[in-house]
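Novice: sequence unavailable; structure follows:
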């Protein structure tokens, strides 16, 4: 139970009536329903909830019949394809809303590998919305809204989730990782502890890369009063301190 990722591609038999022993009717009243010809050996291995559902399902014409009416069949199609070995989500063209739903489905069905693959997809969507130079505060507000949404999808007790989240900060211009004024107030009001954690961790990485072990032990005041005249990254002369 609970396989995280398929090691073999079974797409040749996916939704193939000839070899199936499960018929799954999937969909919602608003989006319509669709039936899939599936295989117990695959779906029950990947999902304990589906295993339980199959155990209790009636048999008709030699096949188990199950119903999944909580989710849109377009999302469930991605879930089933993942189980059968199609593990690349980059071609699915999901927006953040779609990825959010996919993560929720993966959690409900306990398909762990899919949940984290979807989270990586969400991070890619967020980082792709990082504004270019000379953008307005509104553009940056859109990015931070997206970043906060992605943070809300994670489990901070899961170290793999944390590693995935770090990409939100790794591609962000350092001069935008700032906690002051309206931005700081907004973070407090939105109570996004995950984003605060990422920001502080990003600063920690900057410190580790720019200060030696001895200087890291100095107080903030001592460090900021440093008489260094060049950038520690590219050695460009810095403007004189006021």
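Specialist: Cool, got the structure. This is a predicted model, so every value here is computed, not measured.
Novice: C-alpha from now on. contacts and neighbour counts both.
Specialist: Will do.
Novice: surely residue 44 and residue 51 touch.
Specialist: Yes. Using Cα atoms under 8 Å, residue 44 is in contact with residue 51, at 4.2 Å.
Novice: the closest residue to residue 130 other than its chain neighbours sits in which helix or strand?
Specialist: Counting by Cα to Cα, 6 or more residues apart in numbering, residue 143 is the residue found nearest to residue 130 once chain neighbours are left out, at 5.9 Å. Assessed by DSSP states H and E, residue 143 sits inside helix 137-151.
Novice: what of residue 23?
Specialist: Here residue 23 sits within strand 22-28, counting by DSSP H and E.
Novice: for the following helix or strand past that strand, buried residues please.
Specialist: Counting by DSSP H and E, the next helix or strand C-terminal to strand 22-28 is strand 32-38. Applying a neighbour-count criterion of 16 or more other Cα atoms under 10 Å, one finds 33, 35-38 buried in strand 32-38.
Novice: try it against this one:
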């Protein structure tokens, strides 16, 4: 934390520990229990969890008493500071990356979509640095471990962020479809395989037709107006990044994509 932020952050911590103006008491954790004094006017507009939880009646003192035993105090600290305006809390914060899954799950539980995306992007940026360092050092096993483990924390709505991660890490390297298909056969690695397929297809300008699975080589400019289909198969409905990710994931398990005669030479490379 920089000295310039020390004042506002100290004021925030003081506010969260002051019961006088709070109308929510949140008890968080199991062993390391901590109480937070919160304010409905701030937390409810920003969190779907607090919006629902605060519908319960207040106690005699006018307080909403909430219990969150399944959330760790560290990740709740991050979430609450984020809600109260400290958007720099995850920047250059190694502890957030070390506790990535806890912070990510807390953001999901509290309905903090903007925090969830920010934490996901911060983790991807960190893992890209690690993967590229391993690749430069010739540590092939370590490189693939980072890619596989990172892509386990996936969501189709984060496709565009994972796409940037793969592009940054793989760069202009084209992997054989046989390797991608082998990766796809592992239950936990289909998302990674779909990302690799899209990246390789981008470099080769090859796409399986959206409708029939046959080969199509559109120009890059035409990709948004003719979304991966032959003219005879064309659909007027454009596809977004989430639909594209879902399509590519499914195409990895569609024999037609890999069995057309035009693709057989790629399988053997």
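Specialist: Yes, it's here. The structure displayed is predicted, hence computed values, not measured ones.
Novice: chain center to the helix ranked longest in the second structure, what's the gap?
Specialist: Identified as the longest helix of the second structure according to DSSP state H is helix 113-136. What separates the centre of helix 113-136 of the second structure from the centre of its chain is 9 Å, taken as Cα atoms, centre = their mean, to the nearest Å.
Novice: which helices and strands does that helix pack with?
Specialist: Counting contacts by 3 or more Cα pairs under 8 Å, 6 or more residues apart in numbering; DSSP states H and E, helix 113-136 of the second structure packs against helix 94-98, helix 100-110, helix 140-150, helix 159-170.
Novice: so for residue 189 of the second structure, which of these sits nearest?
Specialist: Ranking these by proximity to residue 189 of the second structure (Cα to Cα) places helix 140-150 first, at 6.6 Å.
Novice: list the buried residues of the closest one.
Specialist: 142-143, 146-148, 150.
Novice: Throw these into CSV and include distance to residue 30 of the second structure, thanks.
Specialist: As requested, the buried residues of helix 140-150 of the second structure are exported to CSV (distance: Cα to Cα, whole Å):
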residue, distance to residue 30 of the second structure
142, 36
143, 37
146, 32
147, 33
148, 32
150, 29
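Novice: okay, the angle between the longest helix of the second structure and helix 140-150?
Specialist: Helix 113-136 of the second structure and helix 140-150 are oriented at 170 degrees to each other (axes from the mean of the first three to the mean of the last three Cα atoms, to 10 degrees).
Novice: before we move on, the earlier item: dump the helices and strands packed on helix 113-136 of the second structure into JSON lines; add distance to residue 255 of the second structure as well.
Specialist: Shown next, in JSON lines, are these (distance: least, Cα to Cα, whole Å):
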{"stretch": "helix 94-98", "distance to residue 255 of the second structure": "39"}
{"stretch": "helix 100-110", "distance to residue 255 of the second structure": "35"}
{"stretch": "helix 140-150", "distance to residue 255 of the second structure": "24"}
{"stretch": "helix 159-170", "distance to residue 255 of the second structure": "23"}
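Novice: give the aligned range of the helix or strand in which residue 244 of the second structure is found in the first structure.
Specialist: Assigned by DSSP H and E, residue 244 of the second structure belongs to helix 241-251. Across the first structure, nothing matches helix 241-251 of the second structure (TM-score structural alignment).
Novice: which strands and helices lie in contact with that helix?
Specialist: Counting contacts by 3+ Cα pairs under 8 Å, 6+ apart, helix 241-251 of the second structure is packed against helix 159-170, helix 190-204.
Novice: mean deviation (superposed) between the first one and the first structure, please.
Specialist: The reference is to helix 159-170 of the second structure. Superposing on the first structure and averaging over aligned pairs (mean Cα distance after the TM-score superposition for the first structure), helix 159-170 of the second structure comes out at 1.6 Å.
Novice: next helix or strand past that helix?
Specialist: helix 177-184.
Novice: mean shift between that following helix and the first structure?
Specialist: Helix 177-184 of the second structure sits 5.5 Å off on average (mean Cα distance after the TM-score superposition for the first structure).
Novice: quick one: buried residues of that helix?
Specialist: For helix 177-184 of the second structure, the buried set under the neighbour-count rule, 16+ other Cα under 10 Å, comprises 177, 180-181, 183-184.
Novice: just give me the closest of those to residue 216 of the second structure.
Specialist: Of all those, residue 177 has the smallest distance to residue 216 of the second structure: 15.9 Å, by Cα to Cα.
Novice: isn't that closest one right up against residue 197?
Specialist: Yes. Shown here, residue 177 of the second structure and residue 197 form a contact pair, counting by Cα under 8 Å, at 7.5 Å.
Novice: which residue in the second structure aligns with residue 189 of the first structure?
Specialist: In the second structure, residue 189 of the first structure lands on residue 186 (TM-score structural alignment).
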